[in-house]
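# got a predicted structure plus its sequence, pasted below:
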Amino acid sequence: MSSLSIGIVIYCLTRWLQIPYGWAVFIVVIRAAFWACAVDIRNFDVNIDGRTLSGPTLIFSSQPVSIELGDVDPEFVSEWMGVFSVHDSTGSEVMAHYRYYLPEDRVVLRGMIERLRRPRPATSVG
C-alpha cells in the first residue's frame, strides 16, 4: 500500500504538475525525510494496560489518547485495509495501521480488536 501511494504521488507530480521524474522522486524523498524528523515515533505506540487502551489518533503528531475498554461499544470498533479504529462513548479514538507494529504485536492487536467487535452478553440485575 505504501509503495502504491508513493507511486501515485510521483505519477501525479510528473503527469499533472509536469515535474520531471527525477525532481518528483527527490520531492517524495525530501517529504519522507521531513516526516521522519518531524514525527515523534513514540506517538505510534499502542499500549494495553489492564482495561485501558492508549495510542495514536488520526493526527500522529498529537498526544496519544487513552480509552477505557469497558466504555467501547462494538459498533465503534472497525478494521479496514489494515487500519483499526476504536472509539469510546466520549468520542476519543485510537487509530493505527497494523503495519507499524512487529508481527507478534499485530497478533495481540488483532485479537484485542476481534474481542472488542463481539457484542457483550447482556447482564441482568435482579
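Right, received. Where do you want to start? Residues are numbered from 1 along each chain as shown.
# when you work out contacts or count neighbours from here on, use the C-alpha atoms and nothing else.
Will do.
# and residue 91, how far from residue 4?
Counting by C-alpha to C-alpha, to the nearest Å, the separation of residue 91 from residue 4 is 32 Å.
# tell me where this structure has helices.
Remark: helices assigned in the chain by DSSP state H are 2-15, 21-38, 103-117.
# got the contact list for the residue nearest the centre of the chain?
With distances taken as C-alpha atoms, centre = their mean, residue 96 lies nearest the centre of the chain, 1.4 Å away. Residue 96 sits next to 44, 55, 56, 57, 58, 83, 84, 85 when contact means C-alpha atoms under 8 Å, 6 or more residues apart in numbering.
# quick check: the last one vs residue 12, distance?
Just to be clear, that refers to residue 85. Distance of residue 85 to residue 12, computed by C-alpha to C-alpha: 29 Å.
# let's bring in a second model and compare:
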Amino acid sequence: MFIVVIRAAFWACVVDIRNFDVNVHGLTLSGPTLIFSSQPASIDMNDVDPEFVSEWLGVFSVHDSTGKEVMAHYRYYMPEDRVLLRELIQRLRRPRHSESVG
C-alpha cells in the first residue's frame, strides 16, 4: 500500500494531468504519446491508415505515416469519454473505401 501512495504522490508532482487529454479538432487528433508520458502529440487523421490503429488490453494507439503517435489507456478517462474514444478508434480502424469513377 505504501508503494501505491508514493507512486501516486510522484505522479501528482511530476505529471501535468491535462496533457493526458485527447482532443479532436477538425481532422487533427491530439493526445499523449506514451502511456506514462505527458508529452502530447498531434496527428492528421487523414494520414492514418487502419493498420496504424490498434487496441490491446485497454490501450489504444494511433499513429500517422510520419511516426507521430497518440497512445493512452482507456481507464484514464471517464466512462462517457471512453465510449467516445472507442467509437473514434473503431472508426479509424475501418478501411476507407475509395470512390470509384464509373
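Nice, thanks for sending it over. On a predicted model such as this, the values are computed, not experimentally measured, just so you know.
# quick check: TM-score for this pair?
The TM-score (TM-score structural alignment, normalised by the length of structure 2) is 0.90; 101 aligned residues with a C-alpha RMSD of 1.6 Å.
# ok so, going back, just want to know which of residue 85 and residue 12 of structure 1 has more residues nearby.
Neighbour count, other C-alpha atoms under 10 Å: between residue 85 of structure 1 and residue 12, residue 85 has more, with 18 against 14.
# quick one: map the more buried one onto structure 2.
In structure 2, residue 85 of structure 1 lines up with residue 61, judged by TM-score structural alignment.
# who's in contact with its match?
Residue 61 of structure 2 makes contact with 52, 53, 54, 55, 69, 70, 71, 72, according to C-alpha under 8 Å, 6+ apart.
# run a quick neighbour tally on the nearest residue to it once chain neighbours are set aside.
In this structure, residue 61 of structure 2 finds its nearest non-sequential neighbour in residue 71, 4.3 Å apart by C-alpha to C-alpha, 6 or more residues apart in numbering. With neighbours defined by other C-alpha under 10 Å, the count for residue 71 of structure 2 comes to 26.
# contact partners for residue 60 of structure 2?
For residue 60 of structure 2, the contacting residues are 53, 54, 71, 72, 73, 74, 89, by C-alpha under 8 Å, 6+ apart.
# the fourth one -> structure 1?
To tie it back to what came earlier, the one meant is residue 72 of structure 2. Matched across to structure 1, residue 72 of structure 2 falls on residue 96, judged by TM-score structural alignment.
# thank you kindly, that will do.
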